[in-house]
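Participant: Please find the sequence and the predicted model below.
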Amino acid sequence: MRVVVRTGQTELPQDVLAALVAKFTSAFLETRWAWPRRFSEINPYAFLLTDPRAPELDTAELGRLSDELHVHLFGKSDESEVTILLFEGPDETLDDFATLDAEGVARAMTDPSAIPPGARLSRIGPDGTRILTPPDQAAATAAPSAAAPSAPPPERAPNIEGVQGVYYAGREVFVADVISCTPADARTHFSLVDGDEHLPEEPDVFDAACVIAAMRLLAESPSQTPLYLPVSFSTLMRPTRRAAYADMIAILPLSERRRLAAAVYDVPRAPSFQALTQLREALEGRFGAIDLRTSDPAFEIDQLTSRAVTSVTLVLPAAEPERRLAVMRRFAARLPAYRRRRIWPGVTNIRSARELKAVRETRIPFLTGPGVCRMQTVPVGGRPWSADLLPVE
């Protein structure tokens, strides 16, 4: 696969542009080109894609890449262009095509004689369809066109992207949104605010998919309130995955740092000083706020230094209503410790009007969950909303 960027509208140096294309495309493929399919980077603009299960590559997921990469690089301008090309041919021709300069790629798109015998070149449309490039190349190339065409693989439905609002009870207003992204064939929706049963089965893939969703929301949403991106604590504690995550979030624009926040989930009761230091080093360059999400109401807030993170959010357990209320009250009993550390407390997975009323009585400021705001297609951050009218459906 070759990413072709044709534009006179960017002042980015070529090395910076190449790095952005490589990082965004890698993050995109990591979420869309799921195992057992594989990909590897040949150079910043070229990637080798394989699918051991299919006689022909399924390009449904690649259709959105050009649009999303376009928005990331150039905003919504119609004066620039990003094209995704798929080159299929003998192994010995792949490197030659991958290393073609811009003039060579342009010639291959218009001149059938520039395409090696036995190979074909297609442009991937926004809906994932293949468009032979040039259209008359079939007459100038050998097989695979000589073989009977195989039925196209079934098109996969796109991921389902959504947000759920963060409610500030003191002023009865939504102040932020938590991003989520769920594969269309998942057994249930994924969400950080709807309880542990809705956490992703593959945290790495989920977190990467939410980075891609964040790019779209940054471009499309007029609101300037924060967007919380999921970050797996256990992932960041593994050095190799921490490095990969740093590369992935590098596609997020530095200019939007104040609007981006990290919602770090699966945090233990007592994260070590070293763990928190590693976490901040990995995240502070791209996120203006860091929220730790824990299922333990006895989270050891006294072990944190002042303002070590922005907030700590309790995830209510999947349990009987009385047990859930008891856990919430145990967490609320430690509010003075949170004030001493200048760290905001919050509660998530609020499910009922009774729980909403109880948590408001404790004066815990930040609230999320299906009893506060259910999954939305556009951010609700910035909207005043009476507590009597919750949840947002």
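Facilitator: Cool, the structure landed.
Participant: contacts and neighbour counts: CA atoms only from here.
Facilitator: OK.
Participant: I figured Arg6 was touching Glu81, is that so?
Facilitator: Yes. If you go by C-alpha atoms under 8 Å, Arg6 and Glu81 touch, sitting 5.4 Å apart.
Participant: What segments of this structure are strands?
Facilitator: Here the chain has its strands, by DSSP state E, at 2-6, 38-43, 46-50, 81-88, 120-124, 130-132, 160-168, 173-182, 227-232, 260-265, 289-294, 311-315, 344-348, 366-367.
Participant: Now render these as TSV, adding distance to Leu94 and mean neighbour count.
Facilitator: Listed next are these as TSV, based on distance: least, C-alpha to C-alpha, whole Å; neighbours: other C-alpha atoms under 10 Å:
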stretch	distance to Leu94	mean neighbour count
strand 2-6	11	19
strand 38-43	10	15
strand 46-50	8	19
strand 81-88	8	21
strand 120-124	11	22
strand 130-132	17	16
strand 160-168	34	26
strand 173-182	33	25
strand 227-232	36	26
strand 260-265	39	24
strand 289-294	43	23
strand 311-315	49	24
strand 344-348	50	23
strand 366-367	53	24
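Participant: In TSV: these, plus distance to Thr25.
Facilitator: Formatted as TSV, the strands of the chain follow (distance: least, C-alpha to C-alpha, whole Å):
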stretch	distance to Thr25
strand 2-6	9
strand 38-43	9
strand 46-50	9
strand 81-88	11
strand 120-124	15
strand 130-132	19
strand 160-168	18
strand 173-182	18
strand 227-232	19
strand 260-265	20
strand 289-294	26
strand 311-315	32
strand 344-348	33
strand 366-367	35
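Participant: can you tell which of those is closest to Gly382?
Facilitator: strand 173-182 (5.4 Å; C-alpha to C-alpha).
Participant: packing partners for that closest one?
Facilitator: The contact analysis (3 or more C-alpha pairs under 8 Å, 6 or more residues apart in numbering; DSSP states H and E) places strand 173-182 against strand 160-168, helix 203-220, strand 227-232.
Participant: Alongside the first one, take a look at this:
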Amino acid sequence: MTAVACLRVAVDAEKTGLSPAVLGPLVAKFSGIYLESRWQWPRQFAPLTHYSFLLTDPRADELDVQELARLGEELQTKLFGEGEGGDVRLLLFEGTPEAVQAFAAMDEAAVGRALLDPSLLAPGRLSRVEITEGVAHRAEQAVTTAGAVVGPNWVEQHLARGATGKATADQPMPQLEGVQGIYFTLRGVFVGDVVSSTPGAAKTHYSLVEGDEHMPADTQAFDVDCAAAAVRLLSEPGVHAMLYLPVCYSNLVRASRRTAYETMLATLPAAHKGLLAAAVYDVPRDPAFSALATIKATLSRYVTNIDLRTQDPGFEIEKLPPQAVTSVTLVLPHGDQRARLAALRRFADRLHLYRKKQIWAAVTNVRNRLELDACIAAHVPFVTGPGVCRLQMAPVGGRMQPPEALPLLAA
């Protein structure tokens, strides 16, 4: 059986001091990042509105509310601080597919009335999720009838509709901007952040550090969105370390697309060049000398560091001139654990060549503790990935963190 429910975030909007146009996207971003880090596969979620999400768990008949309850506490702190003012409530409606859709479409006043009069609800169970004395539970339950079994076909179709934004009639979901920290294993500190930006209609978040399944189809649009996100980050306090901006190798080396990239790069603030770096992805095993020259000539006017990202552990570092770029990063391949560790070992066996060329080596798409420990044991200097740092709302560069406390979860 598959457990299906609609999670709804109810916020005391008047006490936030924010307009609905600002509050809705803010709640959507905070909630989306939290669910992305905690509600993990094979469980799935999809946004229905700024304040509601479709949740599924194919392994259970009933959703576990332990992780969901923490979302309410984190949103309370984000929106109202540590004081007693304001109120964030999490409502969970479990029922038939039609009932879940009907609940997601209800306005706040209708939900309030339904809490007092359960007969106004479609068949299902409405609960307030909260934590009492450290224990998460369903409180204030309103049950009208037993829920029905939901088949996987409906779940997949509904997730697709939610992911494409068709479930939100009033306005599209906002762009989800975030960063993921770059960890320096030799000193136990985050030394920078990789920027990401995801359209609200995307099925999953985009990320340069989490493998092919999190890479966009439209690489140029992704790179432009990330540059815009970096400009916004730099306009606010809190950026103390390098921001790495995604740049697609094949786009940049094509003359037909280079002009668009130069226009994009020109939007970066020159005064912050010392905090900007380029993460050039999809680099082949043996990039042409002319391509590398083009990359350096184009990027060096706007950024301080250049990182080349390759999926080939046998990347031919021998052919690069000393200090040709700042670093080369191996993207661990899609596959089973054995294949991923084999690629890591092959890359690590060549670290002496990187030191000889005075080019830093790094590994990304690190997914778990086993891979992180293998990187540390192999003396890989820099690591990134969901096993190191999950998607964050604000940069973490400059933060000390012992390796045993990784991964850094969503803030």
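Facilitator: Yes, it's here. What you see is a predicted model, and the numbers here were worked out from it, not measured in a lab.
Participant: Can you calculate the TM-score here?
Facilitator: The TM-score (TM-score structural alignment, normalised by the length of structure 1) is 0.61; 241 aligned residues with a C-alpha RMSD of 0.9 Å.
Participant: neighbours of the aligned partner of Trp385 of structure 1 in structure 2, just the number please.
Facilitator: Taking TM-score structural alignment, Trp385 of structure 1 has Gln401 as its aligned residue in structure 2. Residues lying near Gln401 of structure 2 (other C-alpha atoms under 10 Å) number 17.
Participant: residues touching Gln401 of structure 2, list them.
Facilitator: Shown in contact with Gln401 of structure 2 (C-alpha atoms under 8 Å, 6 or more residues apart in numbering): Gly188, Val189, Phe190.
Participant: got it, and Ala342 of structure 2?
Facilitator: By C-alpha under 8 Å, 6+ apart, the contact set of Ala342 of structure 2 is empty.
Participant: Helices of structure 2, residue ranges please.
Facilitator: 20-38, 66-80, 97-105, 108-116, 152-163, 219-234, 249-253, 255-266, 289-299, 337-348, 351-357, 369-377 (DSSP state H).
Participant: which stretch among these comes nearest Arg8 of structure 2?
Facilitator: When the helices of structure 2 are compared by C-alpha to C-alpha, helix 97-105 sits nearest Arg8 of structure 2, at 7.6 Å.
Participant: Output the residue interval of structure 1 matched by that closest one.
Facilitator: Following TM-score structural alignment, helix 97-105 of structure 2 has no partner segment in structure 1.
Participant: So which of the strands of structure 1 is nearest Gly195 of structure 1?
Facilitator: Gly195 of structure 1 lies closest to strand 311-315 among the strands of structure 1, at 6.6 Å (C-alpha to C-alpha).
Participant: what's the mean distance for that closest one versus structure 2?
Facilitator: Comparing strand 311-315 of structure 1 with its match in structure 2 after superposition yields a mean distance of 0.2 Å (mean C-alpha distance after the TM-score superposition for structure 1).
Participant: In structure 2, what stretch matches that strand?
Facilitator: Residue span in structure 2 matched to strand 311-315 of structure 1, by TM-score structural alignment: 327-331.
Participant: do the same with stretch 82-94 of structure 1
Facilitator: On structure 2, no counterpart of stretch 82-94 of structure 1 exists by TM-score structural alignment.
Participant: what's the distance between that stretch and the middle of its chain?
Facilitator: 27 Å (C-alpha atoms, centre = their mean, to the nearest Å).
Participant: Find me the equivalent region of stretch 47-65 of structure 2 in structure 1.
Facilitator: Aligned by TM-score structural alignment, stretch 47-65 of structure 2 falls on no residue of structure 1.
Participant: now swap in stretch 177-186 of structure 2 and tell me
Facilitator: Aligned by TM-score structural alignment, stretch 177-186 of structure 2 falls on residues 161-170 of structure 1.
Participant: do stretch 139-149 of structure 2 as well
Facilitator: Using TM-score structural alignment, stretch 139-149 of structure 2 finds no match anywhere in structure 1.
Participant: so what corresponds to Arg286 of structure 1 in structure 2?
Facilitator: In structure 2, the residue paired with Arg286 of structure 1 according to TM-score structural alignment is Tyr302.
Participant: who's in contact with its match?
Facilitator: By C-alpha under 8 Å, 6+ apart, the residues touching Tyr302 of structure 2 are Leu265, Ala266, Leu268, Ala270, Lys273, Leu276.
Participant: Go through the residues you listed and say which is closest to Gln171 of structure 2.
Facilitator: For the contacts of Tyr302 of structure 2, the closest approach to Gln171 of structure 2 (C-alpha to C-alpha) belongs to Leu268, at 29.0 Å.
Participant: Now do that closest one: how many residues are near it, please.
Facilitator: Leu268 of structure 2 has 19 nearby residues by other C-alpha under 10 Å.
Participant: Equivalent analysis for Arg334 of structure 1, please.
Facilitator: Neighbour count of Arg334 of structure 1, defined by other C-alpha under 10 Å: 17.
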